[in-house]
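In: sharing a model prediction with you, sequence too.
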Amino acid sequence: MTPEPATQSPVTADDLALVLRLAAAALREAPADADWSRPAGTVAWDCWTTVEHLADDLLAYAAQLGPAAPPRERYVPFATERRFPGGPNNFVRADRASGPDGLVEVLEASGGLMVAVARAAAPEVRAYHPWGVADPAGFVAMSLVEMLVHLHDVAQGLGLLWDPPADLCHRVLARLFPDVPVTPADAPWPTLLWATGRTPLPGRPLRTDWRWHARPEDTPQVH
């Protein structure tokens, strides 16, 4: 059963550290002969590229919180590259020669940096995201969504098991998707997949246009 709102707590860097460990363990369950060039679920990228994109997201979120005065109107200006039409615009890449083990290590390194930065950042820090200027907890929640749903994508492509903790999914929904109803009859993980356009739910058609709300409630909206 979905926890009642009163029992919920904010997402934390410890939550992200947990999901990072779970994600690395799940990816290491891929068979030695797994084809990482297979499509990652309904995403337009293959499994290798999707994990690279995830590592890039995590390191980019850490970078946004890193400066003494984080930018609120733009990203930190790293040079990025889109290697194929429609591909992710990354600055993090894994050496293909390192194989899947190296790819997972890159993910762990990027995620570990995000965890460390989130733990060190003062709660009042704010930094840019196109879906709302966010606090450190917001960047943790965004990192968690990226981890949870992209692992789902890759797990579909590689035939892996990925079933994250329901309470964590519920708290991520509460932080980033306040417009998404979660009733006691709803399971938080399928609801998060629906909220991010992955699957339909009974009575709720597949979402083709969605976004999360990165801005915390105590930050005035900039017009």
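Out: That came through fine.

In: from here on, just use CA atoms for contacts and neighbour counts.
Out: Fine.

In: residues touching L65, list them.
Out: Remark: with contacts taken as Cα atoms under 8 Å, 6 or more residues apart in numbering, L65 is in contact with V117, A118, A121, V125, R126, A127, P136.

In: ok, second structure coming up, stack it against the first:
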Amino acid sequence: MPAIPTTPVMPVTPVTADDLDLAVRLAVTALRGAPPTAWDGKAGSLEWSCWETVEHLADDLFAYAVQLGPRTPPLDGPVPFVFESRRPGGPANSIHANRAAGPAGLLQVLEASGALLAAMVRTTPPHVRAHHVFGASDPEGFAAMGIVESLVHTYDLAKGLGLTWTPPADLCARILTRLFPGAPRTTAPWPTLLWATGRAELPGHARLTEWRWYGAPRPAAQSERTQAQG
């Protein structure tokens, strides 16, 4: 029987602020191709409009950035910004874009929030921990979370806006290694990330109805810090 081709397992490399910059830049570039009249339609399988979904993504990036912001980040809950929804069933955000600025302004809001998180990841010492509902994480973990949000919500948006969206395989592979330790490693990274976030089936793996990521710092990173401090 001939061997079944698989995707090689890629080496583990850290997730960086540059990776986050790339993810946001690629997302914004793709979304600029959307028809101006399409933003009020639903974003893929979400119950939010495409406009609301970009606001939600910008809000995620903003929230991760400010969580790292205090000199001593809280570990028992989020930094207490007010989150509110502008309609029943809409996303609860701190960040809302001015509708009068149109889609171009909306994408500027997304870019700005991504830049805030990238700056915080670059300037926050790696030993710092901050709260997340899935467990305290480090700057690399928050960068990885921001990338997941950017990649998969752009997938949702691409479905709603009629766009094509396929992010780089190596970026997806690093995110899977950092946040989804239980995900298959012999399947193509982008379909695997969609599977890991409940958005698609994968050969041999049914579509997930519940999912989460694991943002705890990598053991190797913890070991390196311990050796450095010793």
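Out: Now that the structure is in, tell me what you want to look at. What you see is a predicted model; the values in this text were computed from it and never measured.

In: for ChimeraX, what selects the buried ones among the contacts of L65 of the first structure?
Out: The buried subset of those, as determined by 16 or more other Cα atoms under 10 Å, is captured in ChimeraX by this line:
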select :117,118,121,126,127,136
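
In: which of the contacts of L65 of the first structure fall within helices?
Out: The members of the contacts of L65 of the first structure that map onto helices under DSSP state H are V117, A118, P136.

In: for P130 of the first structure, see how far away the second one is.
Out: A118 of the first structure sits 19 Å away from P130 of the first structure, taking Cα to Cα, to the nearest Å as the criterion.

In: swap in the first one?
Out: Note on V117 of the first structure: its distance to P130 of the first structure, by Cα to Cα, is 20 Å.

In: sticking with D57 of the first structure, tell me its helix or strand.
Out: Element membership for D57 of the first structure, per DSSP states H and E: helix 47-65.

In: by contact count, what packs against the next helix or strand after that helix?
Out: Taking DSSP H and E as the definition, the helix or strand that follows helix 47-65 of the first structure towards the C-terminus is strand 81-82. In terms of contact count using 3 or more Cα pairs under 8 Å, 6 or more residues apart in numbering; DSSP states H and E, strand 81-82 of the first structure is assigned the packing partners strand 89-90.

In: in the second structure, what range does the strand it packs on match?
Out: Using TM-score structural alignment, the residues of the second structure aligned to strand 89-90 of the first structure are 92-93.

In: ok now that stretch, how far from the chain's centre?
Out: On the basis of Cα atoms, centre = their mean, to the nearest Å, stretch 92-93 of the second structure is displaced by 16 Å from the centre of the chain it belongs to.

In: show residues contacting it.
Out: Counting by Cα under 8 Å, 6+ apart, the neighbours of stretch 92-93 of the second structure from elsewhere in the structure are E55, H56, D59, V82, F83, E84, S85, R86.

In: any of the residues you listed buried? List them.
Out: By the neighbour-count criterion of 16+ other Cα under 10 Å, these include these buried positions: E55, H56, D59.

In: residue nearest the centroid of the first structure?
Out: In the first structure, the residue lying closest to the centroid (Cα atoms, centre = their mean) is E146, at 1.4 Å.

In: quick check, that residue in contact with A55.
Out: No: at 9.5 Å, E146 of the first structure and A55 do not qualify as touching, with contact defined as Cα atoms under 8 Å.

In: just to revisit the earlier point, what would the contacts of L65 of the first structure look like in a markdown table with distance to L168 of the first structure?
Out: What follows is those, written out as a markdown table (distance: Cα to Cα, whole Å):
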| residue | distance to L168 of the first structure |
| --- | --- |
| V117 | 20 |
| A118 | 17 |
| A121 | 21 |
| V125 | 23 |
| R126 | 23 |
| A127 | 24 |
| P136 | 17 |
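
In: any idea which of the contacts of stretch 92-93 of the second structure is closest to V28 of the second structure?
Out: Each of the contacts of stretch 92-93 of the second structure was scored against V28 of the second structure by Cα to Cα, and E55 proved nearest at 12.6 Å.

In: just give me the match in the first structure for that closest one.
Out: When the first structure is aligned by TM-score structural alignment, the residue opposite E55 of the second structure is E52.

In: so how far is M147 of the first structure from the residue nearest to that match when sequence neighbours are not counted?
Out: Nearest residue to E52 of the first structure, sequence neighbours excluded (Cα to Cα, 6 or more residues apart in numbering): R93, at 6.1 Å. When Cα to Cα is the yardstick, R93 of the first structure and M147 of the first structure sit 17 Å from each other.
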